[in-house]
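K.L.:
The following block contains a protein sequence and its predicted model.
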Amino acid sequence: MADALGLLALLVGLELVLGVDNVLVIAIFVGRLPASQRKRARFIGLSLAMLARILMLAIVVALTGLTQPIVATLSVRDLILLAGGLFLLYKAVHEIHHTVEFKEAEEHPTNGAGAAFAAVISQIVLLDIVFSIDSVITAVGLTQHLWIIVTAVILSFVGILFFAGPIGEFILRHPALKILALSFLITIGVTIFMEGLHKHVPKAYIYLPMGFALMVEILQMRYEHNRQRQKG
C-alpha cells in the first residue's frame, strides 16, 4: 500500500508540473470569452479534457503499438505531437497578432457567442490531449494499476482547476504578461513539434528561461506600481 501511495504522489506531481502548459493555454483561450462565461468554460473544458485523458489512457493500454512507426519512422504519438505543435504555434502567433493590433473585439461578435464558447472548449480538450500523451505513456510504463493513474489524473485536474482561474485572470489584467505567456506557448509548440521528430528537448531548457523572464516582468510590474504610487 505504501508503494502505491508513493507512486500516486509521484504521478500527481508529474501531472501538476506538466499542467503548467495547460494553465497557460486555458488562460489565453478563455480570455477571448466574456468574463461571465470564463469560469464555466474552465470547468467544462477541464472536465471534458479529464475524461478525454482517461479515455486515452485506456487506448494506450489497449494499443501497445502507439509508439510503433506507421509512416516512415513516425508513430501515432509522433503524428499527434507534430499536429499539436503546429496548431499551438498557429494559435499563439494568431493571438499575439490580435493582441498587439487590438483586434480582439472583432474576433468573436456577440451573435456568435455560442460558437466561440464551443470553439474554446474544443481547443482546450484537443491541446490537453497533445500535452498529456507523453505523461500518459510514462504513467502506463510506471504502473499497470489503472486506478492509481486515474486517481492521479483526477487529483491533478482539481489542482489545475483551482489555479487556472486566479492565474488566468491575473494574466488577462496585464497585457505584457499575456504576450509573454503567448511567447511561452510558441516555445512549447516548437518543443512539441521537435518531440514528434524524435528530437528530445530537456524541459529544464524551457522552464528555467520561462521562469527567469516571468521574474523580470514581475519586477518591472512592481517598479511601475511603486512609481505610480509615489506620484499619487
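P.N.:
Alright, I've got the coordinates.

K.L.:
contacts and neighbour counts: CA atoms only from here.
P.N.:
Fine.

K.L.:
Could you grab the helix/strand/coil label for residue 94?
P.N.:
Under DSSP: H, G, I helix; E, B strand; the rest coil, the three-state class of residue 94 is helix.

K.L.:
Helices of this protein, start to end?
P.N.:
For the chain, the helices defined by DSSP state H occupy 2-30, 35-62, 76-100, 104-107, 113-142, 146-173, 175-196, 204-231.

K.L.:
could you say what helices and strands the fourth one packs with?
P.N.:
With contacts defined as 3 or more CA pairs under 8 Å, 6 or more residues apart in numbering; DSSP states H and E, helix 104-107 has no helix or strand neighbours.

K.L.:
Buried residues, that helix. List them.
P.N.:
By neighbour count on 16 or more other CA atoms under 10 Å, the buried set for helix 104-107 is empty.

K.L.:
which outside residues touch it?
P.N.:
Residues from elsewhere that reach helix 104-107, judged by CA atoms under 8 Å, 6 or more residues apart in numbering: 32, 98.

K.L.:
Contact partners for the nearest residue to residue 67 once chain neighbours are set aside?
P.N.:
Nearest residue to residue 67, sequence neighbours excluded (CA to CA, 6 or more residues apart in numbering): residue 75, at 5.2 Å. By CA under 8 Å, 6+ apart, the residues touching residue 75 are 66-69.

K.L.:
Looking at those residues, spot the one nearest residue 109.
P.N.:
Nearest to residue 109 among the contacts of residue 75 is residue 66, at 40.9 Å by CA to CA.

K.L.:
tell me the contacts of that closest one?
P.N.:
Per CA under 8 Å, 6+ apart, neighbours of residue 66: 60, 75-77.

K.L.:
second one coming, line it up with the first:
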Amino acid sequence: MAELLTIENLGNLLMLCFLQAVLGFDNLLYISIESQRAPLAQQKAVRFWGILIAVALRVILLFVMIRLIASLSEPFFVMNWTGVLEGGVNFSTLVFLLGGAFIIYTAVKEISHMLSVQHLDHDVEGKAGKSGLRVVALIVVMNMIFSFDSILSALAITDVFPVLATAIVISGLAMVLLADGVTAFIQKNRMYEVLGLFILLIVGVVLLGEAGPAAAHAMHNDALQLQFFGHPLIPMSKTTFYFAVLVLFAVEFLQTGYGRKLEAERRSGQTQR
C-alpha cells in the first residue's frame, strides 16, 4: 500500500479525477434525461442504482482491459474496398460506431417525441413511458459506452489499477451527488431538455468520429484508419466539442432572455391600451 502513496500516483489521481469530470459531463446529462422516462416515484432510485451498477461494471471493464488491451487492439477485420470503404475494425471501433449510432438515434427519437402533439397533450404520462428496470439497464449500457473512451484516455496516463479504480469510484460518487440536482434543473427549465438532447446528438457524432482512428492508433498503423470514399474519418477534438456546447448554452441563454424581454414589452403595451 505504501508504494501506491507516491507523489506520481497522487498527481495521476488528481489528473484522472479531472479527466473523468470533463468526460463525464455528457454521461451525467444522459442519465438526467433518461431517468425522467421512468415512473416518477422510481426516478431517484433509477439514477442511484443505474450509476452504482455502471461504476462497478466500469471497474470490472478497466480490470479486463488492462489485461486484454493487446488482444482488444488487434483488428479482426480489415476492409479493402478501395475508394469506397477502407480501414481496420477492432473492438474499440465497434463500440464507438454502435454507441454513437445509438446515441444519435436516442436523441433524434426524443426530439421528435417532444415535438409531437401527443407529447404536449400527455406530458405527465410520457414521463412514465418506460419501466424503472428498463431505464436502469439503458443507463448502465450507455454508461459503459461513455466510459470506454474515458478508460482508454486514463490508460494513457497510468496503468496502476488501484489509482484508476479510485478515480472511477470518485467520479461515480460525484455523479450520484450531482444527478438529482441536474435532473431537477432540467425539470424546472424544460427548454434545457431540448438543449441537452442536441448536445447528446453532438456526442453521438463525436463517438462516430472516434471510431475512425481507433484501430490505427492501437496498432500505430495509419493505413488502418477508417476511410469513406477516400476521406479519413477524423474525430472531433474535445476543444471543438466543448466550444460547440458553450455556444449552444450561450444561444439558449440569450434567446431566453430576449424572449422574456419581448414578452414584457408585449404585456406593457397591452397595459397601456
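P.N.:
Alright, I've got the coordinates. What you see is a predicted model; the values in this text were computed from it and never measured.

K.L.:
what's the TM-score here?
P.N.:
Here the TM-score for the pair of chains, by TM-score structural alignment, normalised by the length of the first structure, is 0.89; 230 aligned residues with a CA RMSD of 2.4 Å.

K.L.:
For the contacts of residue 75 of the first structure, pick the one with the most neighbours.
P.N.:
Neighbour tally across the contacts of residue 75 of the first structure (other CA atoms under 10 Å): the maximum, 16 neighbours, falls on residue 66.

K.L.:
Need the counterpart of it in the second structure.
P.N.:
By TM-score structural alignment, residue 66 of the first structure lines up with residue 72 in the second structure.

K.L.:
Residue 134 of the first structure too?
P.N.:
Match for residue 134 of the first structure (TM-score structural alignment): residue 149.

K.L.:
okay, now that match: neighbour count?
P.N.:
Using other CA under 10 Å, residue 149 of the second structure has 16 other residues around it.

K.L.:
Please apply the same query to residue 162 of the first structure.
P.N.:
Residue 162 of the first structure: 13 neighbours (other CA under 10 Å).

K.L.:
Residue in the second structure paired with it?
P.N.:
So, by TM-score structural alignment, residue 162 of the first structure is matched to residue 177.

K.L.:
can you tell me how far the match of residue 134 of the first structure sits from residue 18 of the second structure?
P.N.:
For residue 149 of the second structure, the distance to residue 18 of the second structure (CA to CA, to the nearest Å) stands at 15 Å.

K.L.:
again, but for residue 74 of the second structure
P.N.:
30 Å.

K.L.:
How about residue 56 of the second structure?
P.N.:
The spacing between residue 56 of the second structure and residue 18 of the second structure, counted by CA to CA, is 20 Å.

K.L.:
picking up where we left off before, relative to residue 163 of the second structure, how far out is the counterpart of the residue nearest to residue 67 of the first structure in the second structure?
P.N.:
Counting by TM-score structural alignment, residue 75 of the first structure lines up with residue 90 in the second structure. Residue 90 of the second structure sits 27 Å away from residue 163 of the second structure, going by CA to CA.

K.L.:
got it, and residue 128 of the second structure?
P.N.:
Where residue 163 of the second structure is concerned, residue 128 of the second structure sits at a distance of 39 Å (CA to CA).

K.L.:
about what we covered before: could I have the buried ones of the contacts of residue 66 of the first structure as PyMOL selection syntax?
P.N.:
Here is the PyMOL command that selects the buried residues among these (16+ other CA under 10 Å):
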select buried, resi 60+75+76+77
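
K.L.:
Need the max-distance pair from the contacts of residue 66 of the first structure.
P.N.:
Largest separation among these by CA to CA: 60 and 75, giving 12.8 Å.

K.L.:
Tell me which residue of the first structure lines up with residue 195 of the second structure.
P.N.:
Checking TM-score structural alignment: residue 195 of the second structure goes with residue 180.

K.L.:
Contacts only, for that match.
P.N.:
residue 214.

K.L.:
Then residue 8 of the first structure?
P.N.:
148-149, 151-152.

K.L.:
got a markdown table for these, with neighbour count too?
P.N.:
Below are those laid out as a markdown table (neighbours: other CA atoms under 10 Å):
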| residue | neighbour count |
| --- | --- |
| 148 | 18 |
| 149 | 22 |
| 151 | 15 |
| 152 | 23 |
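
K.L.:
and which of these is nearest residue 91 of the first structure?
P.N.:
Lowest distance from residue 91 of the first structure to the contacts of residue 8 of the first structure (CA to CA) belongs to residue 152, with 29.0 Å.

K.L.:
circling back: which one of the contacts of residue 66 of the first structure is nearest residue 89 of the first structure?
P.N.:
Nearest to residue 89 of the first structure among those, counting by CA to CA, is residue 77 at 18.3 Å.

K.L.:
From residue 188 of the first structure, how far out is that closest one?
P.N.:
Relative to residue 188 of the first structure, and taking CA to CA, residue 77 of the first structure is found at 17 Å.

K.L.:
now do residue 178 of the first structure
P.N.:
15 Å.

K.L.:
One more: residue 212 of the first structure?
P.N.:
Note on residue 212 of the first structure: its distance to residue 188 of the first structure, by CA to CA, is 16 Å.

K.L.:
which residue sits closest to residue 177 of the first structure, ignoring its sequence neighbours?
P.N.:
Leaving aside its chain neighbours, residue 177 of the first structure sits nearest to residue 171 (5.5 Å; criterion: CA to CA, 6+ apart).

K.L.:
Just the buried residues of stretch 200-207 of the first structure, please?
P.N.:
Judged by neighbour count (16+ other CA under 10 Å), stretch 200-207 of the first structure contains no buried residues.

K.L.:
what stretch of the second structure lies opposite that stretch in the alignment?
P.N.:
The aligned range for stretch 200-207 of the first structure is 235-242, by TM-score structural alignment.

K.L.:
same deal with stretch 25-45 of the first structure?
P.N.:
Under TM-score structural alignment, the match for stretch 25-45 of the first structure is residues 30-50.

K.L.:
Straight-line length of the matching stretch, end to end?
P.N.:
Terminal residues of stretch 30-50 of the second structure are spaced 12 Å apart (CA to CA).

K.L.:
can you pull the buried residues of it?
P.N.:
Within stretch 30-50 of the second structure, the residues scored as buried using 16+ other CA under 10 Å are 30-39, 42-44, 46-50.
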